[in-house]
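Enquirer: I need the structure of the sequence given here:
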Amino acid sequence: MSIVSTDRPGFELPMRFLLAFRVLIDELHAELARRGHADMRPMHGIVLQAITRGGSTAADLGRLLAVSKQAAGKTIDGLERLGYVHRVPDPHDTRRKIVRLTERGADSLEQSARIFDELRARWARELGEDRLRALEDDLRRMTPPDLFRLDVPGWFGGMG
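Expert: Okay, here's the model as predicted:
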């Protein structure tokens, strides 16, 4: 006997997860804008996270994000123009440039972490802490343990 629900089509589950993600990210960016980071975009946050997790050059970032070195370099150029990162010479290889967060870049990540905590607290108030914890526990059970899998840009087709 099959356990297929007729009132909940299978495609709705990933779409609801995508919508929940979108709601959280849109709310995050609206609040980031109010806190002085109006130029931040969702992909910027993923790239800044990749930099803090070992993406020290455009090639490193490309590997972490599963995009080309050129695509990573283009995004780094944009983040540099916005003041979120800067490049410094690699002391071990003068051909390479190391990408570092600026104070502004670090602030955007700190603000994002605070805002995500605030959003989670709001969801806990709306849904109830027990229900939200159960949802998080279920998601942990159904997803890989690496919370910072950063290859989403490449999986979605690049950062173009």
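Enquirer: contacts, neighbours, all on C-alpha from now
Expert: Will do.
Enquirer: and the helix or strand hosting L18, what's buried?
Expert: Element membership of L18, judged by DSSP states H and E, is helix 12-34. By 16 or more other CA atoms under 10 Å, the buried positions in helix 12-34 come out as 24-25, 28-29, 31-32.
Enquirer: the residue nearest the centre of the chain: which element?
Expert: Among the residues of the chain, the one closest to the centroid is I46, at 3.5 Å (CA atoms, centre = their mean). In the assignment (DSSP H and E), I46 maps to helix 42-52.
Enquirer: what packs against that helix?
Expert: Judged by 3 or more CA pairs under 8 Å, 6 or more residues apart in numbering; DSSP states H and E, the packing partners of helix 42-52 are helix 58-65, strand 93-101, helix 103-127.
Enquirer: before we move on, the earlier item: was I right to think the residue nearest to the centre of the chain contacts L150?
Expert: Yes - under the criterion of CA atoms under 8 Å, I46 makes contact with L150 at 6.7 Å.
Enquirer: identify the contacts common to those two.
Expert: Residues touching both I46 and L150 by CA atoms under 8 Å, 6 or more residues apart in numbering: none at all.
Enquirer: quote the end-to-end distance of stretch 124-131.
Expert: Stretch 124-131 has an end-to-end distance of 8 Å (CA to CA, to the nearest Å).
Enquirer: compare with the first, here's sequence two:
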Amino acid sequence: MAEPGAKSSGSAVAGFELPMLLFAGFRSIIDELHRELAERGYPDTRPAYGYALQAIGRDGATASEIGRRLGVSKQAAGKTVEKLEGLGYVERVDDPEDGRRKLVRLTARGVDILVKSAEGFDRLRAEWVRVLGADRVRAMEEDLRMMVPASAFRLDAAGWFNG
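Expert: Okay, the predicted model is just below:
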């Protein structure tokens, strides 16, 4: 097995390296983003919360809808919503279209963390551009868009990882 961070000569690269390098790149970006968010007043956030906040979206969603979007049960989605509500990122309100249902909506704090996350992602991409160069980063993104099906852009990563 290759040592972490070791450079490959380009010949006879083990097949497992590509997914591991892609995941390690993803993980390094997410970990750095969360360090930044902690410094900016969000020390309690976790990567899974970002997926959940995206699943809730601008218009809000029911626990069942959140569960479907995340690929988890309604009960698991409910637990995540409880945690997010306790942290002040979301609130539950009566659904204006059906008084029997509760709608989960982002609070101002929830919107703010999404804005700060987007700013953080922009800063981190700029760092990759600084180190690798704009052409290489752009080419990498184009290559990944070509190889990754559009259906891969889903919010159910946490559920997928947990099986």
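Enquirer: overlay the chains and give the TM-score.
Expert: Here the TM-score for the pair of chains, by TM-score structural alignment, normalised by the length of the first structure, is 0.91; 154 aligned residues with a CA RMSD of 1.6 Å.
Enquirer: counterpart of the residue nearest to the centre of the first structure over in the second structure?
Expert: Aligned counterpart of I46 of the first structure in the second structure: Y51 (TM-score structural alignment).
Enquirer: swap in T143 of the first structure?
Expert: Using TM-score structural alignment, T143 of the first structure sits opposite V148 in the second structure.
Enquirer: quick check: the gap between its match and A118 of the second structure.
Expert: For V148 of the second structure, the distance to A118 of the second structure - CA to CA - is 22 Å.
Enquirer: who has more neighbours, the two?
Expert: Just comparing V148 of the second structure and A118: by other CA atoms under 10 Å the higher neighbour count belongs to A118, 13 against 10.
Enquirer: show the contacting residues for the more buried one.
Expert: Applying CA under 8 Å, 6+ apart, no residues qualify as near A118 of the second structure.
Enquirer: look up how far R125 of the second structure lies from it.
Expert: In terms of CA to CA, A118 of the second structure sits 11 Å off from R125 of the second structure.
Enquirer: same question, G71 of the second structure
Expert: Distance of G71 of the second structure to R125 of the second structure, given as CA to CA: 28 Å.
Enquirer: which one of those two has more residues nearby?
Expert: Neighbour totals were compared for G71 of the second structure and R125, and G71 leads with 19 against 15 (other CA under 10 Å).
Enquirer: so what's the more buried one closest to, chain neighbours aside?
Expert: Of all residues not flanking G71 of the second structure in the chain, D156 sits nearest, at 4.9 Å (CA to CA, 6 or more residues apart in numbering).
Enquirer: tell me the contacts of the one you found?
Expert: D156 of the second structure makes contact with 51, 69-72 under the criterion CA under 8 Å, 6+ apart.
Enquirer: P14 of the first structure -> the second structure?
Expert: By TM-score structural alignment, P14 of the first structure lines up with P19.
Enquirer: number of residues surrounding the closest residue to the match of I46 of the first structure other than its chain neighbours?
Expert: In this structure, Y51 of the second structure finds its nearest non-sequential neighbour in L155, 5.6 Å apart by CA to CA, 6+ apart. By the criterion of other CA under 10 Å, L155 of the second structure has 20 neighbours.
Enquirer: quick one: secondary structure of L155 of the second structure?
Expert: Recorded secondary structure, L155 of the second structure: coil (DSSP: H, G, I helix; E, B strand; the rest coil).
Enquirer: okay then, goodbye and thanks.
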